[in-house]
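Peer 1: model this:
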Amino acid sequence: MRSLLGMVEALLFVSGDPLSLKDLTKATEWDEDAVHDAVTALRQRYREQDSGLQIVLIDDGYQLATRPEYGETIGKLLAPHANRLSKPALETLTIVAYRQPATQAEVEAIRGVSCDGVLKTLQERELVYEAGRKQTPGRPILYATTTAFLHYFGLTSIDELPALPEDAPTESEQQAAKISLEAASAL
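Peer 2: Coordinates of the predicted model:
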């Protein structure tokens, strides 16, 4: 009989996306408690073996991934700068992450510059997605972060984002600053 540990490990290896306990249970045809125990045992095995791999929990799903401490080495093999985000992309992504769902206009009001191209790039890289439409005139698109965003930043859920600093400007302060800058540039 095939080993449940082996089956779970193989499923996690071939899947490009996190797999929930339900997915693993369905594929292995074992009960959920046994599958959960197998995932726990595999996670422990990878830790004890000082492996370059680990099983991470991302948005209620498990995924086989490399350990962060080997990221630089892996980056040397793969395209050295392929996964880096530009400063505008990071700024835009940060605003979406903390304000989600957020419209393009809301992001631009905070950044002070157009970000339509940046949002398209973030969508192409599957870090943000269209989460619907805001119920206001014009029905602008609402953007939110994806599971790939969680994976990229090593987060289990959006709740793990660090708290914003107490001295961060409020939205009304940001709006007042934007109006002041627009008035100054008109002079």
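Peer 1: going forward, measure contacts and count neighbours with C-alpha atoms only.
Peer 2: OK.
Peer 1: which SS state does the spatially closest residue to residue 100 that is not a sequence neighbour fall under?
Peer 2: Nearest residue to residue 100 in three dimensions, chain neighbours excluded: residue 144, at 5.1 Å (C-alpha to C-alpha, 6 or more residues apart in numbering). Secondary structure, DSSP: H, G, I helix; E, B strand; the rest coil: residue 144 is strand.
Peer 1: To compare against the first, here's the next sequence to fold:
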Amino acid sequence: MGVQSELKSEDYHQLEMIETIDHSDRDEMEKYDIEETLPEEDLTSTEEGALEAVLFAMGESVDVAKLAQVIDKTPYQTQKILEKMREKYERPESGIMLLELNGSYQLCTKKQYYDDLIVIAKQPKKPQLSDVVMETLSIVAYKQPVTKAQVEQIRGVSSDHAINKLMEYDLIRELGRLDVPGRPILFGTTENFLRYFGVESTEQLPQLSPVQIEDYKAEAEAEMKATLDV
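Peer 2: I've put the predicted structure just below:
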């Protein structure tokens, strides 16, 4: 019995040693795994820093394919990194945001800090659109590419002033010319239009209801009547 007890005690001691070695090996393996992942994490941080620097310096939207060239990644991999960055900027303590505009990305200040920004920047506030200008912009946004004649056909009145104002505000731009006699100019919305309304693409615009369309027609008729009365 004494021998068996001694053997059991010795076996137990050996098991303790094996367990200690096993824990030590696991610790080394975990340490090794952590050390193996660190370069990848550091690389991601470096890539985020490079993208942030480029977007900040450009001051305008940059296509994801061009950003991919900067960090030597595929557009898909780059977009994943950008989405991670966007989540970081969405935190309440951040004053900037990463905006996606039809496959391009741009760093912008958050809307709620605009009044604070203009204290230093002294930039005029974004233009207030009259009903007539807003109506014209809506037609361009939903019907683009569209000619001035097509806009006027929908509204029933001349739209020269509204079109010129929208061009001045950089909310619409010339997209080209329609391949018909006279080659009229085709108009469409700009990236500034997306920023103005806080959407990433025109697909996010709300659908117009038949009631809204009738309201537009009524407003156009009222405008035409007022013009004739003058």
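Peer 1: The residue nearest to residue 100 of the first structure pairs with which position in the second structure?
Peer 2: Aligned counterpart of residue 144 of the first structure in the second structure: residue 188 (TM-score structural alignment).
Peer 1: So what's the residue count around its match?
Peer 2: Look at residue 188 of the second structure: counted by other C-alpha atoms under 10 Å, it has 21 neighbours.
Peer 1: can you tell me how far the aligned partner of residue 46 of the first structure in the second structure sits from residue 96 of the second structure?
Peer 2: With the correspondence set by TM-score structural alignment, residue 46 of the first structure lines up against residue 89 in the second structure. Distance of residue 89 of the second structure to residue 96 of the second structure, given as C-alpha to C-alpha, to the nearest Å: 6 Å.
Peer 1: ditto for residue 124 of the second structure
Peer 2: Distance, residue 124 of the second structure to residue 96 of the second structure, using C-alpha to C-alpha: 19 Å.
Peer 1: For these two, indicate the residue with more neighbours.
Peer 2: residue 96 (17 against 7).
Peer 1: just checking, that one touches residue 114?
Peer 2: No: assessed by C-alpha atoms under 8 Å, residue 96 of the second structure is found out of contact with residue 114, at 10.7 Å.
Peer 1: which element is the residue most central in space within the first structure on?
Peer 2: By C-alpha atoms, centre = their mean, the first structure has its centre lying nearest to residue 149, at 1.5 Å. Residue 149 of the first structure belongs to helix 147-153 when assigned by DSSP states H and E.
Peer 1: quick one: buried residues of that helix?
Peer 2: Buried residues in helix 147-153 of the first structure, counted by 16 or more other C-alpha atoms under 10 Å: 147, 148, 149, 150, 151.
Peer 1: What residues does the nearest residue to the second one once chain neighbours are set aside make contact with?
Peer 2: Okay, so that is residue 148 of the first structure. Leaving aside its sequence neighbours, residue 148 of the first structure sits nearest to residue 127 (C-alpha to C-alpha, 6+ apart; 5.6 Å). By C-alpha atoms under 8 Å, 6 or more residues apart in numbering, the contact set of residue 127 of the first structure is 93, 145, 146, 147, 148, 149.
Peer 1: The second structure: which residue goes with residue 127 of the first structure?
Peer 2: Mapped onto the second structure by TM-score structural alignment, residue 127 of the first structure lines up with residue 171.
Peer 1: Now render the contacts of residue 127 of the first structure as a markdown table, adding distance to residue 131 of the first structure.
Peer 2: Output for these, formatted as a markdown table (distance: C-alpha to C-alpha, whole Å):
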| residue | distance to residue 131 of the first structure |
| --- | --- |
| 93 | 14 |
| 145 | 9 |
| 146 | 10 |
| 147 | 13 |
| 148 | 15 |
| 149 | 14 |
